[in-house]
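Q: Dropping a prediction and its sequence here:
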Amino acid sequence: MEAGGGGGGYGRRRWGWWQEVLPLWRVLLASSMMIAVVPVRARLYQAGADPVWVLEAATVRKVLRGSPSAWLVQFYSSACGHCVAFAPTWKALAGDVREWEPAIRIGVLDCGDEANYETCKDYGVQYYPTFRYFRAFAKDFMTGENHHGSDRELQTVRQTMIDFLQNHSRDTKPPACPPLEPIMPEEMLSLFNKGFQHYTAVIFESADSYVGREVILDLSQYENIVVKRVLDSNTAFLKKLSITSVPSSYLIYPNGSHGLINVLKPLRSFFSSYLKSLPGIGRKPPPTPIRQNQEENQDIKEWKDFDKSRLYMADLESGLHYLLRIELATHKTLEGAKLKTFKDVVSLFAKLFPGQQPVMKLLETLQVWLLSLPLDKIPYDAILDLLNNKMRISGLFLPSRIQWVGCQGSRAELRGYPCSFWKLFHMLTVQAAVRPQVLLNTGFEGNPQVVLQVLRKYIRDFFGCRACSQHFEKMAEESLKDVNTLDEAVLWLWEKHNVVNARLAGGLNEDPKFPKLQWPTPDICPLCHEKRNGLHTWNEAQVLQFLKRHYSSDNILYTYTEEGSKEEADENSHKKDIRRNEEWIPDLEQQLDPKSHVLLPKNQNKPLTKEEMKPAVSFLGIGFSNVDMSLCIVLYIASSFFLMIMYFIFRMRSKRRKLWHPRPYV
């Protein structure tokens, strides 16, 4: 596929040198490399308020490595609607098994927080929510063991936690975990003849029951009581103790008496509550706890007034930033079908996104670079270098902070990126229908489903919310094949967005200030709504006109953008480029593996001298453009080849003269 439009040859002339230069040198910043963002942190879970351990990038490795407790950690994203809906269940689970600490702890890590996404990438987390089990006393860094299965009922997760604890070896078993294996009937009989100063409760149950082990863990932090379990395989023994059904509990008192416990229902909660209420039973003095950092009140920033009939570039740029720098960052390497999907996404944005000039130059540069590199596999870090303009090419800039305006929610974890994601692809479908000529010579022309197909592949390969991805895939399988024109593509995405709104309306991830209604509402498009035979119906012709008007570039407001306004974008971008060119930049040497066509890092974090740390494209305070740099490199390479050819020509001539005219011997 050509590098976009009719300018494929021009793109090759400008960027062909990158095939040699970029694989050899990647420019990185030292400590100042980190993306300068001011995120609005989500509050799905709050340290100290919720019964979960809220982990962060700075603490998660220290907490998990060598921990005397096992861990079950949920890696979630505050931008994932399914994660938001699942949060009450996870909090309920953590509260339900709080007594099981410190044998096993429940933790969370927000991969939607930009401070954590590098850590989530290290743990190989790509989709949300992801559940990982970590064994106690792990000496080395581990990515954890996946929790397989779609059943996330509390009972199922509790049972999986117990299985995980029992799978620990004797040396690595958490010290606070009591024995969970059943005892033999003979061992229980011996308890009758021993004098103890504590209660001994014995749970009789079947081999596939978890009640006994749950009660053992429930009482593990209480003193003056020991809980054991016996299987129901010896019917004669059960009959001797007058046990007619399982699960049942038998209690041996400190004075030596014993008998069955009478509870209303043979359930874990009834057994545990009864045993905790016995005289003399109390909680053990807690060990020195692991202190959680109390979170400051950072929920929502100052509310931004906005016009719901308009689009805001701040929302679109924030969504693009999240898509490229955060969601994609969970993939360490892009290859095969995923690399092809990413190239298609970048190509569509480079052609159709009505962004400000610095953003568009960055997208076009990224597109040409991706299409020109002869690589089958590209590390994400190389893509991030280009997104952050580490080559210091003048005029390239994508804001690296999140600034929701029309997509802001009443709480930090609501709306945000999902709202912006929808707006971005609605924008692409409309722009493809209004300006189809920009897709000529890209390989996309003549395909009315092109934006929807690329969207479908992106959601399948990269979108963090797995449940959302599955729902969208099901909708695409059912009706995407019926889209025959670019206008029908606009209406298809609008219709499916409303289907999603109807499915999520009233759910836990719905913002009460912005309920999920069928859109557009009558107040912003009265002609879109009709009544036929007393029933509401859509006037799709009016809806199409409204969508083309709403997602046109003329309807975009530049309030709250980093540049402030579209007219100021170029000037501010030039100022930022000069400012960035004045920073010190260390290098990272790379090599291109010719066999596998993979960009490989080499000598990472190699320090450079201060003399070597010079601006890449600044001379006498003037920033060179990408065209200037391209011409300089092309002329340099051409001159080098010319000099080499001339050298070899004169060398060969000299040898021939010596052969034809040998010197006479004296």
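A: Looks like it arrived, so ask away.
Q: Could you use CA atoms for every contact and neighbour count after this?
A: Noted.
Q: Look up how far K361 lies from K91.
A: Separation of K91 from K361 (C-alpha to C-alpha, to the nearest Å): 45 Å.
Q: Which of the two has more residues huddled nearby?
A: K361 (20 against 16; other C-alpha atoms under 10 Å).
Q: Isn't the more buried one up against L398?
A: No - counting by C-alpha atoms under 8 Å, K361 does not reach L398; the two are 9.4 Å apart.
Q: Quick check: buried residues in the lengthiest helix in the chain?
A: In the chain, with assignment by DSSP state H, the single longest helix is helix 626-660. Buried positions in helix 626-660, judged by neighbour count with 16 or more other C-alpha atoms under 10 Å: 626, 629-630, 633-634.
Q: The stretch 201-350 of the chain: strands as residue ranges?
A: Counting by DSSP state E, counting those that start in this stretch, the stretch 201-350 of the chain has strands at residues 222-223, 225-231, 248-252, 258-260, 282-283, 311-312, 333-335.
Q: here's the one I want to compare it with:
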Amino acid sequence: MFRLWFSAGVVLWLVPGCVGVAARLYTEDDPLVILSGSSLQPAVTNSSSAWLVQFYSSWCGHCIQYSSTWKTLAQDVQDWQRVIRVAVLDCAQEQNFDVCKEFSIKFYPTFKYFRAHAAATDKGTIYRGADRQIQSVRQLMVNILQNHTRLDWPDHCPPLEPYSSVELLPLLGRRSDHFLVIIVEEPDSFVGREVILDLLQFSGVEVRRALTSDLPLLDALKITTFPSVYLLHPNGTHTHLHVEKCLRFFFVSFLRTLPGVQRSSSSSSVAQMGALPDTQSTEPWRDFNRSKVYTADLESALHYLLRVELATHNALEGEELKVFKDFVILVAKLYPVGGSVVKLMETLSDWLLSLPLQRIPYQAILDLVDNKMRISGVFLGAELRWVGCQGSRVGLRGYPCSLWTLFHVLTVQHEATPTALENTGLEGESAPVLQVMRRYIGTFFGCEECGRHFEQAAADGLDAVQDPEQQIQWLWNQHNMVNSRLAGSLSDDPLFPKAPWPSPALCASCHEETNGVHVWNQDNVLRFLRHHYGASNLSPRSRSRSKPKGDRVFDVEPGLDSGPRSVRDQDQTRLNWISCAGQKTNLLTDDTAVQRLRALMNCVCYYERWTRSD
């Protein structure tokens, strides 16, 4: 969710090459491991401990809100780090794009756990539980450890299975060089295992657990309340431990104060494996005209959407493919600026609609977006440059803001060009821009929590939108409602506080007062929105138009130069197109889907040159 005046609950993003301390949700001062694209695989492969990794995006509003919970969890289980480590990896960092794609991270936050001694091919297991509160995740960590086998048991993890009376009763009265603690608990209790792990890094004490179903043990120890702690002293005596409350914290606090119990000297602090450095500079703030909408933001939105967000899907098929086609068609028909971006979206749209395929690899889409076929006039910058969507400091706003802006622009353009969507399959919908937006966010937008909020709003009121005018107003009103809900949250930019928009400075006539209460002048708001997001108010400021040099982006096919063509060459181009189109059926039998689609992209290229030569 997204725009200049409000960055909807999902507002952190990084300007390229500018990773500052202020932008980061997690730092080296937090009791967790900050992983990067280069350190993730080495960290989890054949590790002596298990790992629980949160893959997040620093622009995801839910990730921002959840960061304090994750830090608290990491602090709570800090003494477990020798057997299971808590980590984070920011998928919004450009250097992490590839690894997040490799590990199939589609939504944020995604939680994956890796067993100890995992193979290099192990991409982890996703935790899909809806409850992500500290206690639930902590119990998940216990289960992760306990589900290991003898072959892959974490090197330093003590036994977590319950002991029996046969094993424990002979220890009564026996002298030892340390305290032995027996925690008797219900079968579904986690207290015993959590205390075992809490004392993992302490010497002078050993903790074992037993269950209430072991009646001989209960009779011998005279235990009637649970959980209970029975303490065996080094001198052979044993007592029932009484604490103020039978809770994990009280048990651990008491046991750590026993004589001779101390933190092991081998305990080490959490290392920041491959963490991104804090020394990089931040991009200076650049003021801008807030009454304008910038094409730089719109193009950056499309760049991130096509090259990063979509890249989390190895292939598109079924509903995903349909949603993507609808989005491409919508932008191709309604993007108001024209030029190379529209040419790209039109080419992409024609290509998608012409393919008789039910499944398309993402790599084939990327090849076309990067124009590896060297189609004349097709270009989309491969960098992020925010102008109206820049934040007051590095890491705020960015992509979510720009995506809001893009859909606002499309709603206004749809009203201005009512016939643009004819014969596209979208013309039958009363609110096609909003419906495509709804489907896109629900299918591809990385912040799952944000997507659920938007879907709820759409389910509650989108059916009432019956014409392009109402479409403009609905999105504006919904944006303001989200703005109000998130005002003052961690994702709020202090220079762009979430407040009702447009402000009086932008549109004084939009604001009125009735009986001392602020009200919107809906007619003036609509006029303002039509102007603000209209084609005449778009500014190209600060968008780099330089095309990549050499083969950094373009992989030029032999013979596909764009110079003048002779009649013979034009005829050959036509023949190539006809021949290529006629071979589509054969191409479908190729073993490699990406190669097949690259060949089909040649068809698009031949067709484009054929029509241009005419």
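A: Received the coordinates, thanks. Since this is a predicted model, take the numbers as computed values, not measurements.
Q: TM-score for this pair?
A: For this chain pair, the superposition-based TM-score is 0.86 by TM-score structural alignment, normalised by the length of structure 2; 567 aligned residues with a C-alpha RMSD of 2.9 Å.
Q: surely V323 of structure 2 meets V436?
A: Yes - with contact defined as C-alpha under 8 Å, V323 of structure 2 reaches V436; the gap is 7.2 Å.
Q: List the contacts of W520 of structure 2.
A: 510-512 (C-alpha atoms under 8 Å, 6 or more residues apart in numbering).
Q: any idea how far W285 of structure 2 is from it?
A: 32 Å.
Q: Could you do G446 of structure 2 as well?
A: Taking C-alpha to C-alpha, one finds G446 of structure 2 at 27 Å from W285 of structure 2.
Q: Please apply the same query to I578 of structure 2.
A: To W285 of structure 2, I578 of structure 2 is 53 Å away according to C-alpha to C-alpha.
Q: Ok, Q572 of structure 2 next?
A: 53 Å.
Q: Give me the nearest residue to I300 of structure 1, chain neighbours excluded.
A: Leaving aside its sequence neighbours, I300 of structure 1 sits nearest to A412 (C-alpha to C-alpha, 6 or more residues apart in numbering; 5.5 Å).
Q: Mind telling me what that neighbour corresponds to in structure 2?
A: Correspondence of A412 of structure 1 to structure 2, assessed by TM-score structural alignment: V394.
Q: Just list the residues touching its match, thanks.
A: Applying C-alpha under 8 Å, 6+ apart, the residues near V394 of structure 2 are 13-15, 18-20, 22-23, 282-283.
Q: hmm, try it at 10 Å
A: Counting by C-alpha atoms under 10 Å, 6 or more residues apart in numbering, V394 of structure 2 touches 12-16, 18-24, 281-285.
Q: D493 of structure 2 against L396, yeah?
A: Yes - if you go by C-alpha atoms under 10 Å, D493 of structure 2 and L396 touch, sitting 6.5 Å apart.
Q: the more surrounded of the two?
A: The neighbour count for D493 of structure 2 versus L396, taken as other C-alpha under 10 Å, is higher for L396 (29 against 22).
Q: contacting residues for the residue nearest to the more buried one when sequence neighbours are not counted?
A: Leaving aside its sequence neighbours, L396 of structure 2 sits nearest to L12 (C-alpha to C-alpha, 6+ apart; 4.1 Å). Neighbouring residues of L12 of structure 2 by C-alpha under 10 Å, 6+ apart: 23-25, 57-61, 63-64, 92, 391, 393-401, 490-493.
Q: now swap in N555 of structure 1 and tell me
A: So N555 of structure 1 contacts 309-313, 548-549 (C-alpha under 10 Å, 6+ apart).
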